[in-house]
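>>> need a 3D model of the following:
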Amino acid sequence: MPKNPDELFAFLDELGIQTRTVTHPPLFTVADSQSLRGEIPGGHTKNLFLKDKKDNFFLLTVEEDATVDLKSVHTLIGAASRVSFGKPEKLMEYLGLLPGSVSALGAINDTGHKVKIVLDEHLMRHEIINAHPLTNEATTTIGCDDLVRFLRATGHEPEILPVATVAEPR
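The predicted structure follows:
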């Protein structure tokens, strides 16, 4: 049974990681979440749950407005082939998440370590990062270093790689 947000927050507390969480109506897309800008500072995330032809799974966490080239990202993340989106059933099985609620915080549910976590290097330049806490009805703000510490505590060694292109502000 996947952990719920209260269990996630208890785990973060055990690690001494301070977070701030804002509840809101369900957000299903980056466009939905952009309506919260101004209320929640920091880097906002977009997450891609991917798989290769050998059923290796990857979670790429990038900035919300970043672009990931799915035709070439496999060469950066160590995939056995080009990648495609993972099925919702595997997302639930491995990360305990529904589409629309995907975030690196789902690593708490990947006790079998089936998913390789990749954090985009540009995103990691933010001091604080925002992610869904296992539900798309809230956004949790966590320190960049604390996110890495959390992932390590779940048994995941995140790779910080330049997997996305971020549009330069005009």
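>>> for the rest of this, base every contact and every neighbour count on C-alpha atoms.
Fine.
>>> elements contacting the longest strand seen in the chain?
Determined from DSSP state E, the single longest strand within the chain is strand 43-51. The contact analysis (3 or more CA pairs under 8 Å, 6 or more residues apart in numbering; DSSP states H and E) places strand 43-51 against strand 57-63, strand 84-85, strand 128-131.
>>> who touches the second one?
If I follow you right, that is strand 84-85. The contact list for strand 84-85 (CA atoms under 8 Å, 6 or more residues apart in numbering) reads 48-52, 70.
>>> which ones are touching Pro26?
Taking CA under 8 Å, 6+ apart, we find Pro26 in contact with 136-138.
>>> just the strands from this protein, written as ranges.
Counting by DSSP E, the strands of the chain are 19-23, 43-51, 57-63, 66-67, 84-85, 115-120, 128-131, 138-143, 159-161, 165-166.
>>> quick one: residues in contact with stretch 131-140.
So stretch 131-140 is contacted by 4-5, 8, 19-28, 44-45, 96-97, 100-106, 130, 141-142 (CA under 8 Å, 6+ apart).
>>> typed the wrong thing, it's stretch 102-111
In contact with stretch 102-111 (CA under 8 Å, 6+ apart) are residues 2-3, 8, 45-49, 59, 61, 94-97, 115, 117, 131-135, 151, 154-156.
>>> buried ones among those residues?
Using 16 or more other CA atoms under 10 Å as the burial test, the contacts of stretch 102-111 include 2, 8, 45-49, 59, 61, 94-97, 115, 117, 131-135, 151, 154, 156 as buried.
>>> another sequence for comparison is provided below:
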Amino acid sequence: MTDLYLNTNLYTIRPEAEGRLKKELKVYDLLESLHIPFTRLDHDVTPTIEACHDIDKLLAINICKNLFLCNAQKTRFYLLMMPGDKKFKTSELGKQINSPRLSFAPAEYMEEYLDITPGSVSVMGLMNDTDNRVELLVDEDVLKEEYFGCHPCINTTSLKLKTTDLTDKILPHIHHTMTVVRLSS
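Here you go, the predicted structure:
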């Protein structure tokens, strides 16, 4: 174990509201309304994918790396889900989506469109993107796994969800689609 504090208890129910942010509770509301089971693990802040390795083991998943990106003009925004162990190459992705010169989007756009802050980037933030300003990009290897891991819009909790629940229930409900991309190892 690293210096990361992990409550090694796994939960399959929403947490008590006290001490939780409204945006996190909104994620549990969505999951419950769609009858989506989940496993929840509470822990210290995990600002990087490297900090998630112990969480991966406890949840028996590979936590996804989630990157919030934009084009050079800051007119197109993307949320990229990819396996945590892959390296991100902007040129490789840019060619696939016809958007050269990708970069990490400024935090103010992340907060405005997804209601999340750096270190808490999650596909669940798309539920706050009611104007569909953010395009979801998913590496094909994420879709090959039965489960994926994400934060409920805050990086002090991690969730284990079925990948098919994301593709078949969550995304249609929040009116988002995804573009599947192929990123090299």
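>>> ok, and the most crowded of the contacts of Pro26 of the first structure?
Counting neighbours by other CA atoms under 10 Å, Asn136 comes out on top of the contacts of Pro26 of the first structure with 23 neighbours.
>>> against Thr21 of the first structure, how distant is that residue?
Taking CA to CA, to the nearest Å as the measure, Asn136 of the first structure falls 12 Å from Thr21 of the first structure.
>>> same deal with Glu89 of the first structure?
Noted for Glu89 of the first structure: a distance of 27 Å to Thr21 of the first structure, by CA to CA.
>>> ok, Thr45 of the first structure next?
As judged by CA to CA, Thr45 of the first structure and Thr21 of the first structure stand 15 Å apart.
>>> now His132 of the first structure
According to CA to CA, His132 of the first structure stands 9 Å off from Thr21 of the first structure.
>>> give me the neighbour count for the aligned residue in the first structure for Asp54 of the second structure.
When the first structure is aligned by TM-score structural alignment, Asp54 of the second structure is paired with Ser35. Residues near Ser35 of the first structure, counting by other CA under 10 Å, number 10.
>>> grab the nearest non-local neighbour of the counterpart of Asp85 of the second structure in the first structure.
If you follow Asp85 of the second structure across to the first structure using TM-score structural alignment, you land on Asp65. In this structure, Asp65 of the first structure finds its nearest non-sequential neighbour in Val166, 6.5 Å apart by CA to CA, 6 or more residues apart in numbering.
>>> check His151 of the second structure too.
Ser158 (4.6 Å).
>>> what residue of the first structure takes the place of the one you found?
So Ser158 of the second structure corresponds to Thr139, using TM-score structural alignment.
>>> and its match, how close does it get to Pro158 of the first structure?
21 Å.
>>> who has more neighbours, those two?
Taking other CA under 10 Å, Thr139 of the first structure and Pro158 do not tie; Thr139 has more neighbours (24 against 19).
>>> which residues touch the closest residue to Asn136 of the first structure other than its chain neighbours?
Of all residues not flanking Asn136 of the first structure in the chain, Ser101 sits nearest, at 4.6 Å (CA to CA, 6+ apart). When contacts are counted by CA under 8 Å, 6+ apart, Ser101 of the first structure touches 28, 132-136.
>>> just Thr163 of the second structure next, same as before
143, 145-148.
>>> the longest helix along the second structure: average distance to aligned residues in the first structure?
In the second structure, assigned by DSSP state H, the helix with the most residues is helix 22-33. Following superposition, helix 22-33 of the second structure is found to deviate from the first structure by 1.5 Å on average (mean CA distance after the TM-score superposition for the first structure).
>>> tell me which residues of that helix are tucked away?
Using 16+ other CA under 10 Å as the test for burial, helix 22-33 of the second structure gives 23-28, 30-31.
>>> what of stretch 52-63 of the first structure?
For stretch 52-63 of the first structure, by 16+ other CA under 10 Å, it's 52, 56-63.
>>> can you give me how far it is from the chain middle?
Mean C-alpha position of stretch 52-63 of the first structure versus that of the full chain (CA atoms, centre = their mean, to the nearest Å) differs by 11 Å.
>>> endpoints of it, how far apart?
Taking CA to CA as the criterion, the two ends of stretch 52-63 of the first structure lie 22 Å apart.
>>> now stretch 145-158 of the second structure
Length of stretch 145-158 of the second structure, first residue to last, CA to CA: 17 Å.
>>> what's the spacing between the residue nearest to Asp65 of the first structure and Asp52 of the first structure?
From Val166 of the first structure to Asp52 of the first structure the distance is 24 Å (CA to CA).
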